[in-house]
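Q: 3D, please:
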Amino acid sequence: MNSIAVIFAGGSGKRMNTKAKPKQFLELHGKPIIIYTLELFDQHPMINHIVVACIESWIPYLKELLRRFEIKKVVEIVPGGETGQDSIYNGLEAAERHGPKDSIVLIHDGVRPLIEEKTITDNIEEVKKSGSCITCVPATETLVVKQENNTLHIPERSNSLIARAPQSFILADILDAHRKARKENRHDFIDSCTLMSHYGHKLSTIIGPVENIKITTPTDFFMFRAIIDVKENSQIFGF
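A: I've put the predicted structure just below:
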């Protein structure tokens, strides 16, 4: 079964307070965050193709990075959209040009470089079984859900999960949901699982690594650096 990673890297990094580069191009040990992310999918044996949605003016720079770091599976880079939802749709349209409608698509943030090979494998296998897969981590603090009538609902922590990425689906299903949203002029869905749930799709989950953070603030970047340094030291010194 064909598997395509759709990586969206269209953010400008306003919360990171970066002026020279968008957050996905910030470097750690000489390697941009987006390359850390792309390497995970490029090296995975079950991923056939990668599509990237990128800030349009930064596409030439990304192409140069792909050559420099020998990323081989990227088949198309498309401009990002006005919203994250629009960027993902542009990437999904590109995926449609490179794989059959029954392909598995793994939708992932370009600034989530700390997933593992097993996370990708688990996503693909779960979509094969149930048609969808949302990578989650257990909630470690109490969630408070504000209701429309201004009351609060406190779900049981043991039943609460936090959605992260990848979020994976059959290509035809996720494209159909996006096209319904566009017909209704809806561009405000926060992520793919929210959109798919809204249009009636049953969602399945897997538990991914806790360190699978999204790097959007300076604090996130410092955490990323610490985790990478620990992993590199463990390889060198056998910790």
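
Q: switch to C-alpha atoms for all contacts and neighbour counts from now on
A: Will do.

Q: which parts of the protein are helices?
A: Assigned by DSSP state H, the helices in the chain fall at 33-42, 59-68, 84-98, 117-130, 171-183, 192-198, 218-237.

Q: dump the ones you listed to JSON lines, plus mean neighbour count and distance to R164.
A: What follows is the helices of the chain, written out as JSON lines (neighbours: other CA atoms under 10 Å; distance: least, CA to CA, whole Å):
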{"stretch": "helix 33-42", "mean neighbour count": "21", "distance to R164": "14"}
{"stretch": "helix 59-68", "mean neighbour count": "14", "distance to R164": "24"}
{"stretch": "helix 84-98", "mean neighbour count": "22", "distance to R164": "14"}
{"stretch": "helix 117-130", "mean neighbour count": "17", "distance to R164": "11"}
{"stretch": "helix 171-183", "mean neighbour count": "17", "distance to R164": "17"}
{"stretch": "helix 192-198", "mean neighbour count": "18", "distance to R164": "10"}
{"stretch": "helix 218-237", "mean neighbour count": "13", "distance to R164": "15"}
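
Q: now those helices in TSV, with distance to F8?
A: Output for the helices of the chain, formatted as TSV (distance: least, CA to CA, whole Å):
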stretch	distance to F8
helix 33-42	10
helix 59-68	12
helix 84-98	6
helix 117-130	16
helix 171-183	15
helix 192-198	12
helix 218-237	18
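
Q: another sequence for comparison is provided below:
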Amino acid sequence: MVSVIIPAAGQGRRMQAHHNKVFLMLAKEPILVHTLRQFAEVEDVGECIVVVGKGEEKETFELLKSASSVHSLPDCRIVTGGEERQDSVWNGLQVVSPDADIVLVHDAARPLVTPAIIGRVIRAARRTGGAVAAVPVKDTIKVAGDDGNVASTPDRSTLWAVQTPQGFQKDLLVRANEQAIADGFRGTDDASLVERLGMPVELSLGSYENIKITTPGDLIIAESFWKARQEADDIRVPEGRGLRA
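A: Predicted coordinates:
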């Protein structure tokens, strides 16, 4: 069984909102509901743990109760988040079902994920122990020196923009978090914790549409993608870059 942890405790400062951004509306429904609906379509997903900010538990419960009367949503448990995202994921891990063999972590603010992306990450995590959704970068990247000048230009063919979901064998993710806590390490994503253990993390094909809604402009882009989905498939990325289905 697959358990999904949805960190949803962000304050939405860059959204210029006075409310948690996952409650904002996208195509007439809250962002969080859009996200959960995608996981409801994946057969392997058996539970979902939504980690929210302190004081948002009741509002989230009422939101999901109302949405479940209209849409098919995964079985959800609501957990209070921590000071930072890593703390919130750890709180979610504490209540993961003992029957789960794979744990996915997915940003609540990525509502344009698809069941196909989720399925690929699950299969890759079962195959190698850890996997992340990702796409090749399209821009040239520069490494800056301390003086503000360009220090180097890495080969773009080796660079990938990492997204979520990120999936791991449950015991591995727990061990990676325990080690990070012991070392006082703060990672920028869940995969970085696993990488510190010397374990492989496979790149799994994501989508350029699978954006994280962080700013007001992102919400406009997401609205456009969402409307276009009725007539077009996900934007394709170049094949032959070493990824497997």
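
Q: minimum distance to Q147 of the first structure: which of the helices of the first structure has it?
A: helix 192-198 (17.2 Å; CA to CA).

Q: in the second structure, which residues correspond to the closest one?
A: The alignment of helix 192-198 of the first structure onto the second structure (TM-score structural alignment) covers residues 190-196.

Q: how close does H18 of the second structure get to E84 of the second structure?
A: 19 Å (CA to CA, to the nearest Å).

Q: more neighbours, those two?
A: Shown here are H18 of the second structure and E84; by other CA atoms under 10 Å, E84 has more neighbours (12 against 9).

Q: for burial, what's the neighbour tally of V132 of the second structure?
A: Number of residues near V132 of the second structure (other CA under 10 Å) recorded here: 30.

Q: wait, it touches D189, no?
A: No - look at V132 of the second structure against D189 with CA atoms under 8 Å: they stay out of range, at 10.0 Å.

Q: now the residue most central in space within the second structure, nearest residue through space, not along the chain?
A: In the second structure, the C-alpha nearest the mean C-alpha coordinate belongs to H106, at 2.5 Å (CA atoms, centre = their mean). Excluding the flanking residues, the one nearest H106 of the second structure by CA to CA, 6 or more residues apart in numbering is P165, at 4.3 Å.

Q: do K212 of the second structure as well
A: Among residues not flanking K212 of the second structure along the chain, R110 sits closest, at 4.6 Å (CA to CA, 6+ apart).

Q: same question, L203 of the second structure
A: Nearest non-adjacent residue to L203 of the second structure (CA to CA, 6+ apart): V132, at 5.3 Å.

Q: the first structure: which residue goes with that neighbour?
A: Applying TM-score structural alignment, one finds that V132 of the second structure aligns to I134 in the first structure.

Q: out of the helices of the first structure, the one nearest V6 of the first structure is which?
A: V6 of the first structure sits nearest to helix 84-98 of all those, at 5.9 Å, using CA to CA.

Q: pull the distance from the closest one to the chain's centre.
A: 13 Å (CA atoms, centre = their mean, to the nearest Å).

Q: same deal with stretch 90-99 of the first structure?
A: 16 Å.

Q: what does it rub up against?
A: Defining contact as CA atoms under 8 Å, 6 or more residues apart in numbering, one finds that stretch 90-99 of the first structure is touched by 2, 4, 6-8, 49, 51-53, 75-76, 78-81, 105, 171, 175.

Q: map the residue nearest to K212 of the second structure onto the first structure.
A: Using TM-score structural alignment, R110 of the second structure sits opposite R112 in the first structure.
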